[in-house]
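Trainee: For reference, the sequence and a predicted model appear below.
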Amino acid sequence: MSYQPIPIGSTLKKIRENKGYTQKQISDEKMARSTYTKFEKDAISPTLPKYLAIIDHMDMSHDEFMYILQDYRLGEKEYILHLFKKLEKHPTLELLNDIIEKGEALVKDRYDQLVLDILNASRGYKVLLEEHDLEKAKGYAEKVWERMATLDNWYLAELHVINSILYLFDSETAVAFTERALKILYKYEKCDEAIPLRHSFLLHVTNLLMMDKKYEQALVYLRLLDNSNVMLECPILWGVTLIRKEVCMTKIGDLSEPGLINKAIQLFECLNQPDLARYAKENPETVYNLYARFPISHIKALAV
C-alpha cells in the first residue's frame, strides 16, 4: 500500500477555533503566521519541531491529536497495542483471540515488525492458556526473542513484548531481565503506562521464582507490589500479590500475616471474578500461574 499523507490542516483549524485561539496565538514566536496559515490549508506540512510547538499551544498531546484526527478512534496498530497491554491486567482467551485476529488482518495489509512480535507472543500465551503445551508456547516466544536480543535498548513497546515472553527463560535470567526492565521503567516513572507494566513484570518473575521454590527471593519482589498504588491501579494484580505473598511466607514458615488469601478472595468476589475466587479457594498457587499444569522438572528442561 502506498503512503498517503494525512491532511491535518482542517483538524488543526477546527481545534483552534473550538478553543478560541487565533492563528497568531498558535504560531507565536515559533513560526510566521503566514507559515501556520499554510499548515491549516494543507498547502505545506509542518516539520516535527513546528508540529510539536503547534499542539503544545493547542494544549494537547500528540496522542490526543492523533485520536481526534482518526475521528476519535485508535488506529489499527494503536488498537492492537491497546488490547495487548490489557493482557497485563487480566489475560483471557477472548482477548488473545481478538489481538490475533486484528494483528493478522494488519500484517496482511502491510509489514509491521512490532505487530508480528505481538502476534507470536499472543499465540504463545494462547497455547499456554488453552492447550497447556509449554514446549509449543516457547516456540512462539523464541521467535520474538530472536529480534529482541539484538536490540541495544528497550523502550516501552519492547518491554511490553518481553514481559509477555518472560516464561521463555529460567528464573535467574528472568530476574536479570526484570531488574533491567525496572531500571528502564524508573525513567518513565511519570508515565501512567509504565505503572501496570512494572507490576506485571514483578508478578511474572515471582511466578517463575515460586515454581523454582525460591520463595524468599520471590517475596522480595512481592513486597515491591504490596502497596496502595497497586491496589488502586490494578486490583486484580493486587489480589494475586496477596495470594502469592501468603503462599511464599507459609513455605518459609513465616506466619506473621495470616488471612491474605482470604482478603484476595473477597476482592475477587467484589470485582465479579468468580473463577479467580474459586481458584484461590481450591489451589492458590494456580492463580495467574502460567505453569500450573507443568512439573518443575519439565519447565527447567525447556528453559532457554
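Mentor: Arrived safely, thanks for sending. Residues are numbered from 1 along each chain as shown.
Trainee: Could you use CA atoms for every contact and neighbour count after this?
Mentor: Will do.
Trainee: and W145, what helix or strand is that in?
Mentor: Following DSSP states H and E, one finds W145 within helix 134-148.
Trainee: what packs against that helix?
Mentor: Judged by 3 or more CA pairs under 8 Å, 6 or more residues apart in numbering; DSSP states H and E, helix 134-148 is in contact with helix 113-126, helix 156-164.
Trainee: Spit out the contact partners of E246.
Mentor: Residues in contact with E246 (CA atoms under 8 Å, 6 or more residues apart in numbering) are E257, P258, G259, L260, I261.
Trainee: Quick check: the gap between the last one and M211.
Mentor: In other words, I261. Separation of I261 from M211 (CA to CA, to the nearest Å) stands at 18 Å.
Trainee: try V127
Mentor: V127 is 19 Å from M211, where distance means CA to CA.
Trainee: neighbour-wise, which of the two wins?
Mentor: Comparing V127 with M211 by other CA atoms under 10 Å, the one with more neighbours is M211, at 23 against 18.
Trainee: Of the helices and strands packed on helix 134-148, flag the one that's most buried.
Mentor: helix 113-126 (a mean of 23; mean count of other CA atoms under 10 Å).
Trainee: Report the distance from that helix to the chain centre.
Mentor: How far helix 113-126 lies from its chain's middle: 13 Å, per CA atoms, centre = their mean, to the nearest Å.
Trainee: here's the one I want to compare it with:
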Amino acid sequence: MQTNIGSTIKKIRSDKDFSQKYVVDGVMTQSAYSKFELNKTDITYSSLANILENLEVTFEEVLYIQNGFKHTEKDAIFKKFISTSYNNEENIKELFNMAVSYLHKKDDQLITDIKSLCEAFLILLYTADTRILQTTVSSVWRRLSDGNQFYFSDLYLLNSIFYFFPLETMLEIKKLAFKSIERYGDFQNIQRLKINFCVNISLMLIKEKCYVEALEEIETAILLSKKQKAYLQLAVCYVRKGICLNCLDNNGFPWVQKGIELLTVLEEHELLQMATVEINLYSEV
C-alpha cells in the first residue's frame, strides 16, 4: 500500500541510520523537516531534491519504495512497453490489456499511446492492413510531431513507430531523435535507442536493396552495441552485415555465422528464428 512521501523518507533515513540534522544540513531547518516526515507539511521540490541527494537515493527509487517496493501501475506498463518485442503476440496482448485496465480508471496520454501502438502491432501481425495501420500510428505521430523536443517517453514511442513511415521520413526522424537523445547523455541507458533506430533502418534499406547504405547503418549500430554491451543487437547486426555483404558479392557468411552463434549462446530462440527468416528472405545467393 502506498504511503505518504514524508513517511517514506523517514523510513529511508532511519534504515540508513542518518540523523535529521545530517539530512537537512544546508537545506532547511530541522524543525520544518521533522514536520515533513510526520506528513504535517509539504516542502519545495528543490528542498526535496537536496534531501534525496543527502540520502543517496533517486526520486524514482523513493517512488518505488513508497509503492511497496514495486513499480506503480503506469511505470510497470511503460517498462513493459520498452522491453517488449513488437512481434511477440502474447506480450503485446498482455500489454494491451494492462493499458486498457489502467485507462478504465484514469485518463493518461502515454498509456493511451501505448494502447494505440499495441493495436497497430496486432494489426501488423494479423492482417498487415497498411491503411488501418497508418491511421492507428498517425494518431501517435501527430502528437509527437507537434512538439519542439522529444523527451524520454516520446523517444521510446517514436522508436516503436518510425519504421511504419517511408524510408526518407524514417531517416529524417532518426536525425531529430538522435539530437534529442544526445541531450540525455547516459540517462537510463537511453543511448541504446540509437542502436534500435539504426537496426530498424538497416532492415528497411535491405528490403529496398540499398545494401551500401544499410551497411553504414549496421556499422554504426555495431560500434554502439559494443560500447553499450548490447549483445542481442550486436548479433542481429552481424547477421544483417553478412546479408548485405552476400548481396554485394562479398563473402558475408562468416558474419552471418558469427551472429547466429552469438544468438545461440545467448539462447535467444525467438531472435534466432527471426534471423533465419531474414537470411532466407534477403540473401541473394
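Mentor: Cool, got the structure. Computed from a predicted model, the values in this text were never measured in an experiment.
Trainee: After superposing, what score do the chains get?
Mentor: Here the TM-score for the pair of chains, by TM-score structural alignment, normalised by the length of structure 2, is 0.91; 281 aligned residues with a CA RMSD of 2.2 Å.
Trainee: Just the buried residues out of the contacts of E246 of structure 1, in PyMOL syntax.
Mentor: Of the contacts of E246 of structure 1, the buried ones go into a single PyMOL selection, burial set by 16 or more other CA atoms under 10 Å:
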select buried, resi 260+261
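Trainee: Out of the contacts of E246 of structure 1, flag the one nearest to T92 of structure 1.
Mentor: Using CA to CA, I261 is the member of the contacts of E246 of structure 1 that lies nearest T92 of structure 1, at 22.1 Å.
Trainee: Aligned to that closest one, what sits in structure 2?
Mentor: Using TM-score structural alignment as the criterion, the counterpart of I261 of structure 1 in structure 2 is V256.
Trainee: Name the nearest residue to that match, sequence neighbours excluded.
Mentor: Using CA to CA, 6 or more residues apart in numbering and skipping residues adjacent in sequence, the residue nearest V256 of structure 2 is V239, 4.2 Å away.
Trainee: Look up the counterpart of the one helix or strand the one you found maps to in structure 1, residue range please.
Mentor: Secondary structure assignment for V239 of structure 2, by DSSP H and E: helix 231-247. Here helix 231-247 of structure 2 aligns to structure 1 at residues 235-251, judged by TM-score structural alignment.
Trainee: Report the buried residues of that stretch.
Mentor: Quick answer for stretch 235-251 of structure 1 (16+ other CA under 10 Å): 235-249.
Trainee: Near R183 of structure 2, how many residues? Count them for me, please.
Mentor: R183 of structure 2 has 11 nearby residues by other CA under 10 Å.
Trainee: what residue of structure 1 takes the place of it?
Mentor: Aligned by TM-score structural alignment, R183 of structure 2 pairs with K187 of structure 1.
Trainee: Over to A76 of structure 2?
Mentor: In structure 1, the residue matched to A76 of structure 2 (TM-score structural alignment) is Y79.
Trainee: repeat for D17 of structure 2
Mentor: In structure 1, D17 of structure 2 lands on G20 (TM-score structural alignment).
Trainee: and that match, how far is that from G9 of structure 1?
Mentor: The spacing between G20 of structure 1 and G9 of structure 1, counted by CA to CA, is 16 Å.
Trainee: neighbour count winner among the two?
Mentor: A count of neighbours by other CA under 10 Å puts G9 above the other of G20 of structure 1 and G9, at 19 against 11.
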